[in-house]
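[1] could you work out the structure for the sequence below:
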Amino acid sequence: MIVAAVVVLWAVLFVIFMILGRKRKNAERSFIESNKDKALLHLYCRKIKIDGQKLSSLPHITGQNLQQIAALPSGKHTLEGIFQSTELAGMKTRNVESEKLSFELSLEAGHSYTAAMYFYSSEERKEYYKGNVGKVIAEIPLSLLPESANPKAYVIVYQED
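    I've put the predicted structure just below:
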């Protein structure tokens, strides 16, 4: 009986999460389509401010990978936030985050950008992915805590298209 109850509960939750995932995917697609005339910035960070404004006061949506997608006009923008990533250290997984960073970006309408923390420089990533990483807009080297398996990390902003 217990096994049957767990299986039924799992199946119900699976269906609910599939529906929610589909809705998020459709909402993201619609948001991108309606903001083709703006620069779309995919942000993998928290406590985000753009040009001194909280993200909640700007047109944005949560994407299907739980990133924040902001639609911004062309021009220079100041981005502020705490970037996060996950590292594998042996058999353990650790969440790693940066200090609060602030830097300027120059964005063009009609393009899509990604800002995230990586444990390899853009050159190392370019070699590994054989050049399929996009155009580097900004790269900020970071120093991580001594207990981190990776002593260095980078916040890199790529132009995806």
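
[2] when you work out contacts or count neighbours from here on, use the C-alpha atoms and nothing else.
    Will do.

[3] and the longest helix anywhere in the chain, what does it pack onto?
    If you go by DSSP state H, the chain has its longest helix at helix 2-34. Judged by 3 or more CA pairs under 8 Å, 6 or more residues apart in numbering; DSSP states H and E, helix 2-34 is in contact with strand 60-62.

[4] one more sequence to fold, the one below, so I can look at both together:
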Amino acid sequence: MNPIFMVAGILVVWAIAFVVFITLQMKRKNAEAELVAASTTKAIVHFYGDVSAIDGQDAAIYHPIKGQMLDTIVALEPGHHTFVGSFQMTENGIVVKNKNYYATDIEFEFDVEIGKVYRVGLYKNVNHEEKVIMTLPLTVSGFGAKTLYLIAYNE
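    The predicted model follows:
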């Protein structure tokens, strides 16, 4: 087979995949904008992980959507809420392989206020001190034990 046809075929497949992924990204962006516009009397919470329960109920009843960064976004009424979620973090290694850390079925709670945007994720350090709503230290055991933090902060 002629190498030109192979290169052309690869370019066509790449172009099709590019268009598909751009279209999906635009759909996520539009869905996120619609959720924010429709939820002016609620708080918006971005979970950088999977949330399985909110206030003791299945998270699906809150109609979560996937955001631009593949985060799970939910609009909640103001007040105190409890959550159950699973989170993952990858630590990039220079000398050794990347390490993946998992925190599954973590129960946590915090208050949300009307019109605010909250972000919840697994972090190595507490960087958002003035905006932190909740910090939950999690110890990962085994070789190279490490303390990670489940942090909720608002913008």
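
[5] can you list the buried residues in the helix or strand where residue 123 of the first structure lies?
    Element membership of residue 123 of the first structure, judged by DSSP states H and E, is helix 122-128. By 16 or more other CA atoms under 10 Å, the buried positions in helix 122-128 of the first structure come out as residue 122.

[6] how far off centre is that helix?
    19 Å (CA atoms, centre = their mean, to the nearest Å).

[7] what about the residue nearest to the spatial centre of the second structure, distance to residue 9 of the second structure?
    Per CA atoms, centre = their mean, the C-alpha nearest to the average position across the second structure is that of residue 48, at 1.8 Å. Separation of residue 48 of the second structure from residue 9 of the second structure (CA to CA, to the nearest Å): 36 Å.

[8] coming back round to it: what's the residue nearest to the centre of the second structure aligned with over in the first structure?
    Aligned by TM-score structural alignment, residue 48 of the second structure pairs with residue 44 of the first structure.

[9] isn't that match right up against residue 80?
    No: with contacts counted by CA atoms under 8 Å, residue 44 of the first structure stays clear of residue 80, the gap being 11.9 Å.

[10] now what about the helix or strand just after the helix holding residue 123 of the first structure, what contacts it?
    Downstream of helix 122-128 of the first structure, the first helix or strand assigned by DSSP H and E is strand 135-143. Identification of contacts with strand 135-143 of the first structure by CA atoms under 8 Å, 6 or more residues apart in numbering yields 98, 105-106, 121-122, 151-160.

[11] mean distance of strand 135-143 of the first structure to its aligned residues in the second structure, please.
    Superposed on the second structure, strand 135-143 of the first structure shows a mean distance to its aligned partners of 0.5 Å (mean CA distance after the TM-score superposition for the first structure).

[12] buried residues, the longest helix of the first structure. List them.
    Buried residues in helix 2-34 of the first structure (16+ other CA under 10 Å): 24-25, 27-28, 31-32.

[13] stretch 127-134 of the second structure too?
    For stretch 127-134 of the second structure, a neighbour-count test (16+ other CA under 10 Å) marks 132-134 as buried.

[14] check contacts around residue 54 of the second structure.
    Contacts of residue 54 of the second structure (CA under 8 Å, 6+ apart): 81-84.
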